[in-house]
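Trainee: Need a 3D model of the sequence below.
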Amino acid sequence: MSSAFSFGFSGDDIDESENNVEVKDKRQHLGQPSHQASSEEAAPVLQEATKIELDDILSSLPSQISYNTLPISDPTLWSYPIPIPRRDVFDIRAQLMAEADSETNSNETLIAGLEAGDITPAVYEGGFKTWESAIDLARTAAERLGPAFEDEVDDLDLIELGAGTAIPSLLLLRLFLQSSPKTTQQTRKINFILADYNAAVLSLVTLPNILLTWYTCCKNPEAESESELQIDSALLDSFRHDLSARGISLSFISGGWSPRFVDLIAPESNAKSLNNTHQTFILASETIYSPTYLRPFAETLTGLLRRRTRPVSGPAQNKARTRALVAAKKVYFGVGGGVDEFLETLKEIGGEDMHTQEVTMVLDQGVVRVVLEITV
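Mentor: Below you'll find the model as predicted:
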């Protein structure tokens, strides 16, 4: 079995206060591994990229989920914290244990990773937790991409790679739902495409968090910050119909970075039909911690950017209608990954057409985190 990377977090999830991110119990910096990775190690065999249907995930939901709320503050953007509901970690653990097969040890690695905060490469990639860089990415995405969600003309594709708890997508979804109350059937289309290595993460936390965001924003704005959501067919039908009426669609992709992954998200046939009023935003956080994954991720990101960026004859800014925001620690001490290595790999793959700039930098207890904006 692959060795586990220990990111030093306890079984509890990140707790967001007004001004900083905290981790309950003992907190260490992300990137302190129990296993010293090296770029010379053989790459693990990855799960094949697979599309998962929304109805299949909805049918797997339990009749009740518990949740807490993550308030995201930014005085430059909002006068009050934006509440983002998330499924409780203990509730995820309970479902994993209930569905585990004792004979095949199914879910054993997922449960162990959830409890210890460890990552097992090519097996469990940490999607049940909310990492600090995801909060940085959410704030940056709201600032730089938020206005596009208020535009009533352009169709949008929002692609979150390594989504996990999907905090950046949840924040943008909530801002859109708050600013665009449903009146009539919308002709504008907004497609949320959420990808995580583990299909279990998409079904146990990504989709439940989207459902919670919709419920607390549209169905019950007075819902308590910590409570339980009762799920039945009537609620799920309302969820489907309301999102459809607002022009919102949801797609889910599991599996590793690969050409097939790119084809599932952005088929070449669809790319040819895009017009100049279509915008694509790609979000990713904590996806470059390991040298093993730097090149596959960079190739996947470059493939998506190029496939969604149409050559245009008009102003140069039209080309920037497809862009990516990538959040990460500047250096992952002891692991070998980091921003400099990623940029070198990206330039090697994308050449001079690849444009990057650092749009956010956070210094937290001696650890530097950044958000990069990337276009082609």
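Trainee: Could you use CA atoms for every contact and neighbour count after this?
Mentor: Fine.
Trainee: in the stretch 251-376 of the chain, which spans are helices?
Mentor: 259-265, 268-272, 291-308, 339-350 (DSSP state H, counting those that start in this stretch).
Trainee: Please work out which of these is packed deepest.
Mentor: Among these, helix 291-308 has the highest mean neighbour count (mean count of other Cα atoms under 10 Å), at a mean of 21.
Trainee: other SSEs contacting that one?
Mentor: Helices and strands touching helix 291-308, by 3 or more Cα pairs under 8 Å, 6 or more residues apart in numbering; DSSP states H and E, are helix 259-265, helix 268-272, strand 322-329, helix 339-350.
Trainee: Output these as TSV; include the columns distance to Leu177.
Mentor: What follows is the helices and strands packed on helix 291-308, written out as TSV (distance: least, Cα to Cα, whole Å):
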stretch	distance to Leu177
helix 259-265	24
helix 268-272	27
strand 322-329	22
helix 339-350	34
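Trainee: Which one, of those, ends up nearest to Pro168?
Mentor: Between Pro168 and these, the shortest gap by Cα to Cα is with strand 322-329, which sits at 10.6 Å.
Trainee: Which strands and helices lie in contact with the closest one?
Mentor: Counting contacts by 3+ Cα pairs under 8 Å, 6+ apart, strand 322-329 packs against helix 132-150, strand 278-285, helix 291-308, strand 367-375.
Trainee: Please generate a structure for the following sequence too, so the two can be compared:
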Amino acid sequence: MSFSFNFVPNAEHASTFVNADSSGACIEVGKKQPEKMNSWFSWIKQETAGSFFESFLQKEHAQNESIPLVPRQQQGVRTANDYILRVREESASFRSRNTDLVPGVYEGGLKVWECSVDMCRYFLSQNIIIDGHVLELGCGHGLPGIFILKQAILLSQQKPIDCCITFSDYNEFVIKDVTMPNVAINVQDTCSKRLDSVDGQQNIEHWLREHVTFGAGDWLVMSDTLFEKGTDSIALKQPKHPALPKDGLYDCILASETTYSETSAMETAELLSRHLKPGKGVSYISTKRYYFGVGGGTKCLCDALHKQKAHKFHIETLKVYDNGAGNIRELLLVKSLGPKS
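Mentor: Now for the predicted structure:
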């Protein structure tokens, strides 16, 4: 399976947006329309649709209501473009199934997983601010990454901040159908006053083009692409997105419920070993203590991290969520200690 970056057109290529289909062929996704395709927000609106939103954060921090997270819950079609219709059909197909995921086919990105909300609540309660290059693995609705993005935008009004975020998910239709709309809606909400002026909107859109990118596909292919080793990704046929780290290394990696099986836990550990900055990078991992029937969870991830040959890690449990009725959930902080001697 290939991995594709650069879902949103940059300023130089706003007239058309080229991506890869499942066969790796280039297809045209959107043609420029007068006074529309010049806008990052307008492009998002054209590619996506839906207006029913719901907040998943409790109001225990009412003083911070200015940074709500509003995941999208319904899909719709506002374009006749065949490609968009195909994305919608894929999305609708999995929405109608009575399953959370289909390993290797659909990795559950249409559902808002409770561990991602745990991470957002923790960031909010601790006033967590993350600078540098950030990667959200298995982002789905992208709530943790969006929280960090919104904080960066708010801080950028006071001082320059260099926060670049990569949202990645296994399924392209998840990126199209939920992640990108969520980013656009939350950014517009955060920047509503600055969007009142043309200059303000242009400045924000320029900032987004330079600091946010999206990717879909297999993690290990993504890893090779980040190191510019991949061979079947359309991303390599295009200029590297400015939001991607030049060396493929991230200051912070976010992951919620990517450890649901032994295989996924090992892949998460391998991605951290490959892409956390040695001796500097940190990762927030929100997971259930144990995933019954599939073998993943906290211990499985910790064991996989300790088995990594290239790097050492320090693992700290930041918070345990136990209501006495459901599965115990945990938020972990993983710090890279650098290469093993």
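Trainee: where does the TM-score land?
Mentor: After superposition, the two chains reach a TM-score (TM-score structural alignment, normalised by the length of the second structure) of 0.71; 285 aligned residues with a Cα RMSD of 3.7 Å.
Trainee: that older thread, wait, which of the helices and strands packed on strand 322-329 of the first structure is closest to Glu268 of the first structure?
Mentor: Using Cα to Cα, the nearest of those to Glu268 of the first structure is helix 291-308, at 6.9 Å.
Trainee: just the helices in the stretch 1-150 of the first structure please.
Mentor: 54-59, 89-99, 108-116, 132-150.
Trainee: Now those helices in JSON lines, please, with extra columns for distance to Thr309 of the first structure.
Mentor: JSON lines is the format used below for the helices of the stretch 1-150 of the first structure (distance: least, Cα to Cα, whole Å):
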{"stretch": "helix 54-59", "distance to Thr309 of the first structure": "27"}
{"stretch": "helix 89-99", "distance to Thr309 of the first structure": "38"}
{"stretch": "helix 108-116", "distance to Thr309 of the first structure": "37"}
{"stretch": "helix 132-150", "distance to Thr309 of the first structure": "17"}
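Trainee: what's the closest of those helices to Lys347 of the first structure?
Mentor: Going by Cα to Cα, the one of the helices of the stretch 1-150 of the first structure nearest Lys347 of the first structure is helix 132-150, 22.0 Å.
Trainee: In terms of secondary structure, what does the closest one contact?
Mentor: Counting by 3+ Cα pairs under 8 Å, 6+ apart, helix 132-150 of the first structure packs on helix 167-179, strand 278-285, strand 322-329, strand 355-364, strand 367-375.
Trainee: Identify, out of the ones you listed, the most deeply packed stretch.
Mentor: For those, the highest mean count by mean count of other Cα under 10 Å goes to strand 322-329, at a mean of 26.
Trainee: And for that one, what's in contact with it?
Mentor: 133-134, 136-137, 141, 279-289, 305, 308-309, 338-339, 367-376 (Cα atoms under 8 Å, 6 or more residues apart in numbering).
Trainee: Please name whichever of the helices of the stretch 1-150 of the first structure is nearest to Thr345 of the first structure.
Mentor: helix 132-150 (20.6 Å).
Trainee: tell me the angle the closest one makes with strand 355-364.
Mentor: Relative orientation of helix 132-150 of the first structure versus strand 355-364 (axes from the mean of the first three to the mean of the last three Cα atoms, to 10 degrees): 130 degrees.
Trainee: okay, which residue is most central for the first structure?
Mentor: Ala163 (2.2 Å; Cα atoms, centre = their mean).
Trainee: Alignment lookup: that one to the second structure.
Mentor: In the second structure, Ala163 of the first structure lines up with Cys139, judged by TM-score structural alignment.
Trainee: residues in contact with that match?
Mentor: Residues near Cys139 of the second structure by Cα under 8 Å, 6+ apart: 109, 145, 167-169, 179, 255-256.
Trainee: Quick one: map Ser290 of the first structure onto the second structure.
Mentor: By TM-score structural alignment, Ser290 of the first structure lines up with Ser261 in the second structure.
Trainee: Go ahead and confirm its match touches Thr298.
Mentor: No. Shown here, Ser261 of the second structure and Thr298 do not form a contact pair, counting by Cα atoms under 8 Å, at 10.5 Å.
Trainee: Adding distance to Leu114 of the first structure, write the helices and strands packed on helix 132-150 of the first structure out as a markdown table.
Mentor: Formatted as a markdown table, those follow (distance: least, Cα to Cα, whole Å):
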| stretch | distance to Leu114 of the first structure |
| --- | --- |
| helix 167-179 | 18 |
| strand 278-285 | 18 |
| strand 322-329 | 21 |
| strand 355-364 | 24 |
| strand 367-375 | 24 |
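Trainee: Figure out which of these is closest to Glu228 of the first structure.
Mentor: Proximity to Glu228 of the first structure (Cα to Cα) singles out helix 167-179 among these, at 18.4 Å.
Trainee: Using the aligned residues only, give the average distance of the closest one to the second structure.
Mentor: Mean deviation of helix 167-179 of the first structure relative to the second structure after superposition (mean Cα distance after the TM-score superposition for the first structure): 2.1 Å.
Trainee: which outside residues touch that helix?
Mentor: So helix 167-179 of the first structure is contacted by 82, 84, 130, 134-135, 137-139, 141-142, 146, 149-150, 158, 160, 192, 209-210, 213-214, 217-218, 283 (Cα under 8 Å, 6+ apart).
Trainee: Just the buried ones out of the residues you listed, please.
Mentor: 82, 84, 130, 134-135, 137-139, 141-142, 146, 149, 158, 160, 192, 209-210, 213-214, 217-218, 283 (16 or more other Cα atoms under 10 Å).
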